[in-house]
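Chemist: fold the following, please.
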Amino acid sequence: MLMENKAENKAVFDAESAKEVVKELRDSFVTGKTKSHRWRVTQLKAMLKMLDENEPQIVAALRDDLSKPEFESSLYEIQMLKNSCRLALKEMNHWMMPEKAKTSLTTFPSSAEIVSEPLGVVLVISAWNYPFLLSLDPVVGAISAGNAIVLKPSEMAPASSSLIAKLVADYLDSSCIKVVEGAVPETSALLEQKWDKILYTGNGRVARIVMAAAAKHLTPVVLELGGKSPVIVDSNINLKVATRRIIAGKWGCNNGQACISPDYIITTKDYATKLVDSFKCELERFYGKDPLESKDLSRIVNSNHFDRLSKLMDEEKVSSKIVHGGQRNEKNLQIAPTIFLDVPVNSLIMKEEIFGPLLPIITVDKVEQSFDLIHSSGGKPLAAYLFTNNKKLKRKFVETVSAGGLVVNDTAVHLAIHSLPFGGVGESGMGSYHGKFSFDAFSHKKAVLYRGFAGDAFLRYPPYTPGKLTLLQALLSGSIVGIIRALLGWFWA
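Modeler: Next up is the predicted model:
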């Protein structure tokens, strides 16, 4: 009976609830509270304090959700968030300053500037694989731009979601920043509302739902998705370093459950055996002879994803291609780092984003053929990687491969460079954030032109004449010679 009463008393978050949340935030926003530099600084400092004082709890939540190693939790989630906060605190005053813009003879005398203003009330829908980083990093940008915010963490990382909701309520301004927990019904209720921007991190299927909902209100979106991120491995490189860097970007990033994780490798037939041998050596060095016993590998997030990955591994034309790994523990949701050699390009594992610890190697006769293979996949990945010492190959890689971001001779590290935009293209997403790009993502760039009452040109006013038209055309073209000719023609007329 007590359990029934608890169930009855549990608040239901529906469209009406979402409407109330948005109204409360919009009421706070219109007061101008979030626009002040002081409020933005206060919130970012509070977030830094929140991360400093609760690191053990954050690490524990990530361990509960993903068995994520403390090293990865502290470095790739907490420290990167702190870096985002510190950068915003250091640069925000500069970001907020109006940017001077050039004017022309058309409006002489005049001055112009571009003013960054907050968009209003924004929605951030986060992913489960990096539940703290991917939830709060966009929030740093939204705060620094002066917005009111609703954050919807992923229900697939319940311990992290619950902790985020508690910490945000305890440390940040609850009149302007709110967390809504839940699953599909709660997300659907939020998407029914009118937002001034939505940032969604996740998969393409849900992204289409988000975009369709946003279209009803003409709400702009940032979509951070994924795709099959390729790694091209040339010969005549430092193979040991290359292998280690691929391992770090693949299994060292949440055991492959990362949007920028290497999805497959392309190398030459002649080099493939050396590459596989190097992987075997380094993987054993990092994770031991039985990687399922390693404390440095995350587990698969849930049974659905475990089954999905198992299906990719067990496909008849793929299962025989395993050259390393393949161990599984369904009870503990563990899959060891697994390498496949020469899987068919029409296999399931090559048709969808893997998002897990499986790494196929495709071979070609010449490394230059890798570009055609990437193009034939039909998608534009979130990231693409190349290992080579060949300058010509580097140039061709940058010129021909379309992806959210490119890295030469490493993997995943571009995520840590705040001066670079992070975002996708095509199927891998739209829009970008990180550093000032986060500030810009949640700002409207307002054009402002200042004029006095001097220099009022009679040319723009009726009655219209051929002479006025000729002179105005010359002024608009910016051609000094044209202006002189027009004036001389007017004078001689």
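
Chemist: rest of the way, CA atoms for contacts and neighbours
Modeler: Will do.

Chemist: so residue 136 is in which element?
Modeler: helix 133-144 (DSSP states H and E).

Chemist: with residue 456 instead?
Modeler: When the helices and strands are read off by DSSP H and E, none of them contains residue 456.

Chemist: that one: neighbour count?
Modeler: Neighbours of residue 456 under the rule other CA atoms under 10 Å: 11.

Chemist: and it, how far from residue 488?
Modeler: For residue 456, the distance to residue 488 equals 21 Å [CA to CA, to the nearest Å].

Chemist: quick one: the strands in the stretch 201-350 of the chain?
Modeler: Using DSSP state E, counting those that start in this stretch, the strands of the stretch 201-350 of the chain run over residues 221-224, 230-233, 264-268, 322-324, 328-329, 334-335, 338-341.

Chemist: quick one: closest of those to residue 389.
Modeler: Closest of the strands of the stretch 201-350 of the chain to residue 389 is strand 230-233, at 10.3 Å (criterion: CA to CA).

Chemist: thought residue 143 was touching residue 44?
Modeler: Yes: judged on CA atoms under 8 Å, residue 143 makes contact with residue 44 at a distance of 7.5 Å.

Chemist: to compare against the first, here's another:
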Amino acid sequence: MQHIQLEALQASAARRHTHSYEWRRQQLLRLKETLLRHEAAIYTALYSDLKKNREEAWITEIGFVISEINYALKHLKRWMQPRRVGTNLLNFPSRSYLQPEPLGVVLIIGPWNYPLQLVLAPLVGALAAGNCAVLKPSEYAAATAAVLEQIVKDAFDPAEVALVQGDGAVVIPQMMEAFRFDHVFYTGSTAVGTLVYGLAAKKLVPVTLELGGKSPCIIEPDAALEVAARRIAVTKFSNAGQMCVAPDYLLVHQQVLEPFLAHLKKSIQDFYAADGVRNYHFGKVINEQQFGRLLQYLEEGEIWAGGNYDAATLHLAPTLLGKVRPNARVMQDEIFGPVLPILTWNTKEEALRIIEQNKNPLALYVFTENSETANWWMHNVAFGGGCINNCSWHLTNHRLPFGGRGNSGIGAYHGAFSFNTFSHLKGIMKTPTWFDPALKYPPFKGKLNLFKKVLR
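Modeler: Coordinates of the predicted model:
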């Protein structure tokens, strides 16, 4: 059945009707309308899977996708236009341009932490670029996956956009071995991303890998400590810490540890109340396997705040973990939960050595009031993207590419970067016939010096 479905998608892409502006525009409008029509069902599903409240669900899931759609609709005509580029002297008087072209049939594999957004946001780019798509949502967020399936059925022709359910470890290899996709877009862990990359390489399929990593957050002595504490707390503990760009650990200068810690504890208290594990604003861990992994981290340091949990409801309070050894497991794994290790440093070299243990983080965050200090960190750490005096919010800016490097990913998306990811830029040169100098043709003897002047 899946094979027949994939062949139908391939046939649709071959018809090239998806290349038109009107087709792309209609797909985006239908997605937006259907998404809003299922808003109530999405809230229910996200609460079931992750205990997300409606406000968080709107900002990080539904509204995020709507914003991507609106931005694509606004700029789509311009993105589709040929892009003039210069032409070298050797080819005078030719003119050159880049022509965006759809890739064909793309596979989008989503994770469980933002189970709606991280499937549909890439789909916006794929549709804007004129592609057919297969979506594979995470089976670990089953309620949201079921709503996604209904949205796709209501919004799209199944021969143009299809959704496949099932165990990803089985379904994804089956599809990728039976069918050659024109692009694979994967969001998830580095370990699984490596497997997806290997499957794609067998058929020379290009990939975008949006992976994770340990994103450090650096607190300099001159940081605005109260503001830093609030901005760190709201992003680290959003979605119960299950966010790829959440600060994974803090590197706090020894001089300001005590006052900063006081502000951070107060922010957690203000945001999530004393009984944070049951507060409206705080979600749950996705499943028992992840919950058990997180509890093991609590044994690797001194609990400075939180630490209480309810295994029956998979709730773990926002937890600050101090006196953590740099080589502890909690400093090797991507935490992906409401546990925040805090390490101290006195020299930048000392902090850099800790960061270098997990190279190429997906994000880097620095809090300082000194621009030179901020720029020093920006230039001395290789990372995907990040913020100065903020955390995580860079991913909401359509004009910034979102993606990692090295172990944290390959490629980027959001806004125009999504359109480019799912397009092939044809390089085309148009040469007039009225100018056809003999020096371009054999015999070439005696023309070497002229060639050296022209080709430079």
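
Chemist: same for the helix holding residue 136 of the first structure, what does it pack against?
Modeler: Helices and strands touching helix 133-144 of the first structure, by 3 or more CA pairs under 8 Å, 6 or more residues apart in numbering; DSSP states H and E, are helix 37-53, helix 80-96, strand 121-125, strand 148-152, helix 436-441.

Chemist: let's see that with 7 Å instead.
Modeler: Applying 3 or more CA pairs under 7 Å, 6 or more residues apart in numbering; DSSP states H and E, we find helix 133-144 of the first structure packed against helix 80-96, helix 436-441.

Chemist: out of these, which one sits most buried?
Modeler: Most buried of those by mean neighbour count (mean count of other CA atoms under 10 Å) is helix 436-441; its value is a mean of 23.

Chemist: quick check: that helix aligns to which part of the second structure?
Modeler: Mapping helix 436-441 of the first structure onto the second structure (TM-score structural alignment) gives residues 416-421.

Chemist: ok, residues contacting that stretch?
Modeler: 122, 125-126, 128-129, 401, 413 (CA atoms under 7 Å, 6 or more residues apart in numbering).

Chemist: the same query, at a cut-off of 10 Å, please.
Modeler: 68, 71-72, 75-76, 79-80, 100-103, 121-130, 183, 185, 206-208, 398-402, 411-414, 423 (CA atoms under 10 Å, 6 or more residues apart in numbering).

Chemist: ditto for stretch 49-58 of the first structure
Modeler: By CA under 10 Å, 6+ apart, the surrounding residues in contact with stretch 49-58 of the first structure are 43-47, 60-61, 63-64, 70, 73-74, 77-79, 81-82, 132, 159-160, 163-164, 167-168, 170-172.

Chemist: what do you get if the cut-off is 7 Å, keeping everything else the same?
Modeler: By CA under 7 Å, 6+ apart, stretch 49-58 of the first structure touches 78, 167, 171.

Chemist: quick one, what contacts the counterpart of the first one in the second structure?
Modeler: Which is residue 78 of the first structure. Matched by TM-score structural alignment, residue 78 of the first structure corresponds to residue 62 in the second structure. The contact partners of residue 62 of the second structure, taken as CA under 7 Å, 6+ apart, are residue 117.

Chemist: so how far is residue 394 of the second structure from residue 62 of the second structure?
Modeler: 18 Å.

Chemist: which residue numbers in the second structure go with stretch 196-206 of the first structure?
Modeler: Going by TM-score structural alignment, stretch 196-206 of the first structure sits over residues 182-192 in the second structure.

Chemist: ok now the matching stretch, how far from the chain's centre?
Modeler: Put simply, stretch 182-192 of the second structure sits 10 Å off its chain's centre (CA atoms, centre = their mean, to the nearest Å).

Chemist: also stretch 117-125 of the first structure?
Modeler: Relative to the chain's own centre, stretch 117-125 of the first structure is displaced by 16 Å; criterion: CA atoms, centre = their mean.

Chemist: so it aligns onto which residues of the second structure?
Modeler: Against the second structure, the aligned range for stretch 117-125 of the first structure is residues 101-109 (TM-score structural alignment).

Chemist: likewise for stretch 381-390 of the first structure?
Modeler: So stretch 381-390 of the first structure sits over residues 361-370 in the second structure, by TM-score structural alignment.

Chemist: show the end-to-end separation of the matching stretch, please.
Modeler: For stretch 361-370 of the second structure, the end-to-end distance is 23 Å (CA to CA).
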